[in-house]
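Colleague: sequence plus the predicted model coming up.
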Amino acid sequence: MDKPILTASEIGMLWTQYIQNSMTNQILKYFKLTVEDNDIKFLVEKSLTLIENVKSNIQSVFRSELLPIPYAFSDADINLHAPKLFTDDLILLFIETMGKAGTTAYSLAQATSTRSDIRGLFSTVLVEYSTLLNKTIEVSLEKGLYVRPPSITKPDEVEFIEGKAYFSSGLNPFHKRSLNAVEILHLFENLKTNSIGKVICTGFAQTTDNKEIKNYFLKGKETSEKHAQLFHKLLTESNVPAPVPSDVGVTDSTTRVFSDKLMLFLKSVLSATGQGNYSTASTASMRYDLIGHYQKLSIEVALYAKDGFDILLKNNWLEEPPQSVDRNQLIKKGTQS
């Protein structure tokens, strides 16, 4: 029995994951050569195997469906002879972030796919990413490197919201309602991801010789730092401990590791993830001041991401996703002939 043709959703997910896996594959190959801790190296190797298998499986789908395989990224985008740029702690945090992103992405991919073989592919990868994330957190806990979310006092009983002041109290600088657990969750996670983003931008700015791109990453570093400081402030205002990753950083190497194309693309992925995180946090927050902050920061990230896309476009580094047929153009073309 012939398989149904792939839906636009399936093609879009397969294409997106192939591009991102191709990029991550190059990054992990470099990490494998520079990581020093054996336990973290095991996680890097496990991640690399997972990425390579997913990439190979998607290639097989593309070939069987007669779809063009994206150029994506190759060994030309990495200098495997470069000295160590990021610390082992950052590498561990990168894999943790990769695990979180993977479980989110492949959960959506599975939910939006129709064909059984494509659902099966995404389901398998989702389980593998979940396993990787769990193992990464276990290693981080064992080494005392895992940054735990803040704790709060457990409530004694169920309480109900009384009046609109619960939502608007954050607008009063002299009497702000303390943060609830859901708000703390999002503030902490966004603080953590911006702390990582700051480090990555620092390393990229340190190793590119393109002035425009260097300035772009320096701006990203400043933006991440500003956002992290705001989240830290909002947590401490409610007397909530706001831990940040320690001893996570960049070495003093200035040798280029990654191509400008790869670095810009990774930053575009991180920016898109950041916008998604802020959108989720905005809808989950119940204090108007938090909602306002997230909406404002989302605009800042969107404008910053646009600058990055402009550079990618100018250098012809952006591949076009598979497109639907432009019927109007076909009709116009047919009329002319």
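Modeller: Yes, it's here. Given the structure is predicted, the values throughout are model-derived calculations rather than measurements.
Colleague: hey, let's count contacts and neighbours off CA atoms from now on
Modeller: Noted.
Colleague: helix or strand right after the helix or strand encompassing residue 217?
Modeller: Assigned by DSSP states H and E, residue 217 falls within helix 211-237. Downstream of helix 211-237, the first helix or strand assigned by DSSP H and E is helix 260-284.
Colleague: list the contacts of that next one.
Modeller: 23, 73, 77, 182-183, 186-187, 190, 197, 204, 208, 213, 290-292, 294-295, 297-298, 301-302, 305, 308-309, 312, 317 (CA atoms under 8 Å, 6 or more residues apart in numbering).
Colleague: what comes up buried for that helix?
Modeller: For helix 260-284, burial by neighbour count (16 or more other CA atoms under 10 Å) applies to 260-268, 270-272, 274-275, 277-279, 281-282.
Colleague: one more: stretch 213-220?
Modeller: 213, 214, 216, 217, 218, 219, 220.
Colleague: which residues touch the nearest residue to residue 304 once chain neighbours are set aside?
Modeller: Leaving aside its chain neighbours, residue 304 sits nearest to residue 220 (7.6 Å; criterion: CA to CA, 6 or more residues apart in numbering). Residues near residue 220 by CA under 8 Å, 6+ apart: 197, 198, 201, 304.
Colleague: surely residue 285 meets residue 185?
Modeller: No - taking contacts as CA atoms under 8 Å, residue 285 lies outside contact range of residue 185: 9.9 Å.
Colleague: more neighbours, the two?
Modeller: Higher neighbour count among residue 285 and residue 185: residue 285, with 22 against 17, using other CA atoms under 10 Å.
Colleague: distance check, the closest residue in space to the more buried one that isn't next to it in sequence against residue 235.
Modeller: Once flanking residues are discounted, residue 285 sits nearest to residue 183: 5.4 Å by CA to CA, 6+ apart. As judged by CA to CA, to the nearest Å, residue 183 and residue 235 stand 9 Å apart.
Colleague: what about these two, which has more around it?
Modeller: residue 235 (22 against 18).
Colleague: one more structure, for comparison:
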Amino acid sequence: MNENQIPITSSELANLWMAYQEKTMIIRILTHFIEHAAGEEKEFLLSHFQQSEKHVAKIVNILQSEGAATPLGFTEQDVHKGSPKLFDFYYDMIYLHMMTKLESSLYALFASMSYRKDIDDLFMAFTAHSQAMNNTTTQFLLQKGILARPPFVTMPKEVSFVKDKQYMNGFHLFSDTRSLNTVEVSLIHHTIETNLVGMQLMIGFAQTASTQEVKEYLVKGMNLSKKIEINLGEFLRQSYIEPPATHAGKTTTSKTPPFSEKLMLYNTSLLTSFGLGSNALGGAFSLRNDLPAKMTLLANDIYSFARKGGEILIKNGWMEEPPQIEDRKKLTK
């Protein structure tokens, strides 16, 4: 049997379905950004837009060849063309930088869960494109003086091993307890950076939401991002390191929604899931007991926020159901 004639697995179907949701969403977000962009900035946005459209077409082709229904995802009805600019001063590139970082992680995971060669190749291509675009946006934002680099450190001159259990203790002022190591700093920096971008996104979404329940939920998301930044930023300050910050990428005063509430909630849900994963990673790789403890508390807040978002999506009929495994229990009744 030809490799591509082997039926796709449940995990491959699930990942194609999730990729379709994310890809169609990013196309709608980029539609608004491109409408208000110019020059090199517009070229980068168009490049990701066009490549995402090609990726969606490939997903549809595989699903159709398997006799599977094409998901609805997000359509032109989820973006309102002609709406005033919602974000200013390179936020579109800051957002693309964050989303391609998310995509790189997501599609690399999907590739590792693929067994049929054409699907594995597909997700590897998705990953490569997202990584390339993330590098492009990184260099662009650095050149514009917008992206804050992680702190520089003195290079180690020798290999050392931990000899004292005190290494795992949290920070205490005027004690011998250690400061953060570079692994911990890198994970905290990453989490703060993404939450600063997410906070501006929540502000823009909240001020254009048309229903009170969605507006209040997005305001909670804004406050949660701020809480995470403040709590984790304090760990950096205790080690005399300033948390990342940027003067760019602010929300305009527009109250006209460029996106549907369904799209805004899905984008929020996607970033919340990403935040839970980053939080778990940060806690797992830290050997200072106070950092995982703080991240566990924050994870509880993130999970509660995510669950509430799911409830709103379901209540309004906005949550598209993933492909379902056949219920074998029905055969016994």
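Modeller: Looks like it arrived, so ask away. Values in this document were obtained by computation on a predicted structure and should not be read as measured data.
Colleague: about what we covered before: how do the contacts of residue 220 of structure 1 look in structure 2, which are kept?
Modeller: Among those, the contacts conserved in structure 2 (both residues aligned by TM-score structural alignment, their matches' CA atoms under 8 Å) are 198, 201, 304.
Colleague: could I get the full set of helices for the stretch 1-150 of structure 2?
Modeller: Using DSSP state H, counting those that start in this stretch, the helices of the stretch 1-150 of structure 2 run over residues 10-35, 39-65, 91-112, 117-143.
Colleague: tabulate the ones you listed (a markdown table), appending mean neighbour count and distance to residue 173 of structure 2.
Modeller: Formatted as a markdown table, those follow (neighbours: other CA atoms under 10 Å; distance: least, CA to CA, whole Å):
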| stretch | mean neighbour count | distance to residue 173 of structure 2 |
| --- | --- | --- |
| helix 10-35 | 20 | 45 |
| helix 39-65 | 16 | 46 |
| helix 91-112 | 20 | 34 |
| helix 117-143 | 18 | 35 |
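Colleague: which one of those lies nearest to residue 85 of structure 2?
Modeller: Between residue 85 of structure 2 and the helices of the stretch 1-150 of structure 2, the tightest spacing by CA to CA is seen for helix 10-35, at 7.8 Å.
Colleague: what stretch of structure 1 does that closest one fall on?
Modeller: Mapped onto structure 1 using TM-score structural alignment, helix 10-35 of structure 2 spans residues 8-33.
Colleague: mean offset of the matching stretch relative to structure 2 (after superposition)
Modeller: When structure 2 is overlaid, stretch 8-33 of structure 1 sits 0.6 Å from its aligned residues on average, using mean CA distance after the TM-score superposition for structure 1.
Colleague: then stretch 128-135 of structure 1?
Modeller: Stretch 128-135 of structure 1 sits 1.4 Å off on average (mean CA distance after the TM-score superposition for structure 1).
Colleague: measure residue 178 of structure 1 to residue 267 of structure 1 for me?
Modeller: 34 Å.
Colleague: next: residue 131 of structure 1.
Modeller: The gap separating residue 131 of structure 1 from residue 267 of structure 1 is 26 Å, by CA to CA.
Colleague: and if you look at residue 233 of structure 1?
Modeller: Per CA to CA, residue 233 of structure 1 is found 25 Å from residue 267 of structure 1.
Colleague: hmm, back to that, please identify which helix or strand holds the residue nearest to residue 285 of structure 1.
Modeller: Per DSSP H and E: residue 183 of structure 1 is located in helix 181-207.
Colleague: list the buried residues in that helix.
Modeller: 183-188, 190-207.
Colleague: ok, stretch 322-337 of structure 1 next?
Modeller: Within stretch 322-337 of structure 1, no residue counts as buried by 16+ other CA under 10 Å.
Colleague: starting at the chain centroid, how far to that stretch?
Modeller: 37 Å (CA atoms, centre = their mean, to the nearest Å).
Colleague: cool, stretch 17-30 of structure 2 as well?
Modeller: From the chain centre to the centre of stretch 17-30 of structure 2 is a distance of 12 Å (CA atoms, centre = their mean).
Colleague: contacts for that stretch?
Modeller: 45-46, 49, 52-53, 55-56, 59, 71, 73-76, 78-79, 107, 259, 263, 267, 322-323.
Colleague: repeat that with 7 Å
Modeller: 45, 49, 52, 56, 59, 71, 73, 74, 76, 78, 79, 263 (CA atoms under 7 Å, 6 or more residues apart in numbering).
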